[in-house]
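Enquirer: Just a sequence and a predicted model for now, questions to come.
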Amino acid sequence: MTYRSDTARYDTMQYRASGKSGLKLPVVSLGLWQNFGGTRDYPSAMEILGHAFDAGVTHFDLANNYGPPAGSAEELFGQVLARDFRPYRDEMIVSTKAGYTMWPGPYGDGGGRKYLTASLDQSLKRMGLDYVDIFYSHRFDAETPLEETMGALAQAVRSGKALYVGISSYPEKETREAYRILKEMGVATTIHQPSYSMINRWFENDNTIEACGELGIGVIAFSPLAQGVLSGKYNKGAMQGTRAEDPNGSLRANAIEPRVLDAVEKLSAIARSRGQSMVQLALSWVLRRPEMTSALIGVRTLEQLKDNLGVLNNLKLSAEEIAAIDAATASAQLDHRPRW
């Protein structure tokens, strides 16, 4: 059966401009990291992606290494584009990134022009696209001159392979320098994608969020639930089948220490008082700041997606609620700064 999107898809979603650009993103964007790899079948993927688009989620965020295995998320999304989403391509923002190891040897990792250029070409091929809407430098690479990395981003725009460019996990100093270099090349730094949550505030502590506001760079937060910790599932002992089971996985051990889980219990009381789930409280908090363009969610099931989208019913936090959240999380801060 051919997919046809809901005609009411723009009725409830809110959209915000990315910094000083003309690019608007939904306040909730969908990321395909870890949950849309080789083990995801087409029907279940389309169920989630279709429901998201029907709800006004127009932004789908990928990277060259998303899977597992690496590249499989882009391949799956490419199938969805070809079979169901093609008529709606001009209503969608598709982003991808390059910066982490993708293939062996000296040209498959980092911020070099050869790697970034080749990776973007490969991403476009996997997704069956002529261009992406946003292309990111996925990480700062201290071994490559920033002029070269930003030059590769500018080249992507000039070649028509990307409409906008952004950076991910860059600290304040490197954010300002990237902005300066791109501006001299006549290209805007449209967006910054950092990890950011109630218990991971490095982006605030580093003053990078203030720099983005000052420079007119939009911000889209990834891991606003601290990889599920702020959903409360680990407080219920739900470790099996989660990131907590893998000692070499992306979830750091201190994210589920008793001090953190105690803070989550306190936050759950605040969520209940607002008539929200823990997930919705976490998203409301991330989106409270004027610099924030969007919160990037990752889901495994349709039920999780619906829970996330419920944040649209109650986005505003009072000063008293923000103070209560600060008090509840004071001893649970992780300050997970970027690691390259």
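Expert: Perfect, I can see it now. Residues are numbered from 1 along each chain as shown.

Enquirer: From here on, just use CA atoms for contacts and neighbour counts.
Expert: Will do.

Enquirer: SS state for residue 296?
Expert: At residue 296 the chain is in strand, as set by DSSP: H, G, I helix; E, B strand; the rest coil.

Enquirer: give me the number of residues near it?
Expert: By other Cα atoms under 10 Å, 24 other residues sit near residue 296.

Enquirer: quick one: it and residue 84, what's the gap?
Expert: According to Cα to Cα, to the nearest Å, residue 296 and residue 84 sit 23 Å apart.

Enquirer: another one to put next to it:
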Amino acid sequence: MNYIAKPERYETMKYIRCGKSGLFLPAMSLGLWHNFGNTSDFTNCREMLLESFDRGITHFDLANNYGPEAGSAEETFGRVVHQELKAYRDEMIISTKAGYYMWPGPYGEWGSKKNLVASLDQSLKRMNLDYVDIYYHHRPDPDTPMEETMDALAGIVKSGKALYVGISNYNAEQTAEAVRILKGMGIHCLIHQMQLSMIHRENEAVLDVLNENGVGAIAFSPLAQGILTGKYIDGIPDGSRAAGASVFLNANHVTGSVPVITKHLKEVSDSRGQSLAQMALAWVLQKKGMTSVVIGASRTEQIVENLKAMEKLTFCEEELRRIDEILYERV
């Protein structure tokens, strides 16, 4: 049976203007970093993507190296779009990125024009698309001149292969330079994707640069790889992500003060009538200039639970003060 999107899909989602642009993004976007590669169950991937769209998530965030295996998340996504979502392409914002390692040799990573153009061509083939809505440079390149990287992004917009461009993982100084160079080329930097959560606040300084320049912000890992779900308050459960050896989350990340901090944060979320994860998402979204948060999931139920954060996005001053006390360990 052919998929038909739910008519009420736009009724509960909040859409936020992305900086000084005409583009609105859903407050929550679905990221395909994990759990959408060719090692994952396709039926489950399909269900998560369709459920997300049915609930107003119109933005799907990918990168050339997402999987595992690298590239396979784009292939999975392209398969679902082709089979189920093709009729809704104009209602979707599809983003991808390049900059991390993808293929051997000097052209398979970083920020040269050769890498960025070739990588986008590969991504479009994997997703069976004519264009993406947003194309990011995934990480700053210390050796390639910034002018070359930005010229590649500007040329990609002018070629029609991307409607907008953005940057990711740039610090405040690098962000200001990238925005300036693109502006000189007649291209507006639409958005910056950064890691930001209640635990990882290092990029708050980047927000000031974005707000000054009318650039939107989108946060990845708003739940700190699952730490802010409260899963690790009482230790590391068997089978959890932190029980493994991932460089992104392992036992070293959930020891020390982390269990105490998350326990006290959960007390605040309980008083708000939210789960810790829902409060953590709402906390990121209340930051000035924040357009969206990228949520990840391994099953549909997680997406549904995270979306409940939309029911209470505002904080009173006392709640924010108490959260800061906890995060700076003045508990």
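Expert: Noted; the coordinates are in hand. For clarity, every value in this text was computed on a predicted model and none was experimentally measured.

Enquirer: the strands in the stretch 51-200 of structure 1, which residues?
Expert: With strands called from DSSP state E, counting those that start in this stretch, the stretch 51-200 of structure 1 shows them at 59-61, 93-98, 132-137, 162-168, 189-193.

Enquirer: so where in structure 2 does the third one end up aligned?
Expert: Alignment of strand 132-137 of structure 1 against structure 2: residues 132-137, by TM-score structural alignment.

Enquirer: Give me the mean deviation of the matching stretch from structure 1.
Expert: Mean deviation of stretch 132-137 of structure 2 relative to structure 1 after superposition (mean Cα distance after the TM-score superposition for structure 1): 0.2 Å.

Enquirer: what comes up buried for that stretch?
Expert: 132-137 (16 or more other Cα atoms under 10 Å).

Enquirer: ditto for stretch 315-330 of structure 1
Expert: Residues of stretch 315-330 of structure 1 classed as buried: 315, 321, 325-326, 328-329 (neighbour count, 16+ other Cα under 10 Å).

Enquirer: What of stretch 22-37 of structure 1?
Expert: Applying 16+ other Cα under 10 Å to stretch 22-37 of structure 1 flags 23-37 as buried.

Enquirer: sorry, back to before: who's in contact with the match of strand 132-137 of structure 1?
Expert: Contacting residues not belonging to stretch 132-137 of structure 2 are listed as 93-99, 111, 116, 124, 149, 153, 161-168 [Cα atoms under 8 Å, 6 or more residues apart in numbering].

Enquirer: again, but for stretch 44-51 of structure 1
Expert: Residues contacting stretch 44-51 of structure 1 (Cα under 8 Å, 6+ apart): 3, 5, 36, 80, 301-302, 305.

Enquirer: What's the PyMOL line that selects buried ones from the residues you listed?
Expert: Buried subset of the contacts of stretch 44-51 of structure 1, written as a PyMOL selection, criterion 16+ other Cα under 10 Å:
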select buried, resi 5+36+80+302+305
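
Enquirer: can you give me the helices in structure 2?
Expert: Ranges of helices within structure 2 are 42-54, 72-80, 113-127, 146-159, 172-184, 204-213, 258-272, 276-285, 300-307, 317-327, based on DSSP state H.

Enquirer: hey, which of the ones you listed is tucked in deepest?
Expert: With neighbours defined as mean count of other Cα atoms under 10 Å, these peak in mean count at helix 276-285, which reaches a mean of 25.

Enquirer: what's the matching range in structure 1 for that one?
Expert: Going by TM-score structural alignment: helix 276-285 of structure 2 matches residues 278-287.

Enquirer: how much distance is there from the matching stretch to the middle of the chain?
Expert: 14 Å (Cα atoms, centre = their mean, to the nearest Å).

Enquirer: just stretch 143-158 of structure 1 next, same as before
Expert: 21 Å.

Enquirer: Residue 236 of structure 1: how many residues sit nearby?
Expert: As a burial measure, residue 236 of structure 1 scores 8 neighbours (other Cα under 10 Å).

Enquirer: Isn't residue 197 of structure 1 up against residue 226?
Expert: Yes - between residue 197 of structure 1 and residue 226 there is a contact at 6.2 Å, judged by Cα atoms under 8 Å.

Enquirer: what about these two, which has more around it?
Expert: residue 197 (26 against 21).

Enquirer: And the nearest residue to that one once chain neighbours are set aside, how far from residue 248 of structure 1?
Expert: The shortest distance from residue 197 of structure 1 to any non-neighbouring residue, by Cα to Cα, 6 or more residues apart in numbering, is to residue 224 (4.5 Å). Noted for residue 224 of structure 1: a distance of 21 Å to residue 248 of structure 1, by Cα to Cα.

Enquirer: and what of residue 92 of structure 1?
Expert: Separation of residue 92 of structure 1 from residue 248 of structure 1 (Cα to Cα): 34 Å.

Enquirer: Same drill for these two, tell me which one is more crowded.
Expert: residue 92 (18 against 10).

Enquirer: Could you report the neighbour count for the closest residue to that one other than its chain neighbours?
Expert: Leaving out its chain neighbours, the residue that sits closest to residue 92 of structure 1 by Cα to Cα, 6+ apart is residue 58, at 4.8 Å. By the criterion of other Cα under 10 Å, residue 58 of structure 1 has 27 neighbours.

Enquirer: Tell me if I'm right that residue 58 of structure 1 and residue 93 touch.
Expert: Yes - assessed by Cα under 8 Å, residue 58 of structure 1 is found in contact with residue 93 at 6.0 Å.

Enquirer: what residue of structure 1 matches up with residue 215 of structure 2?
Expert: Residue 215 of structure 2 maps onto residue 217 in structure 1, by TM-score structural alignment.
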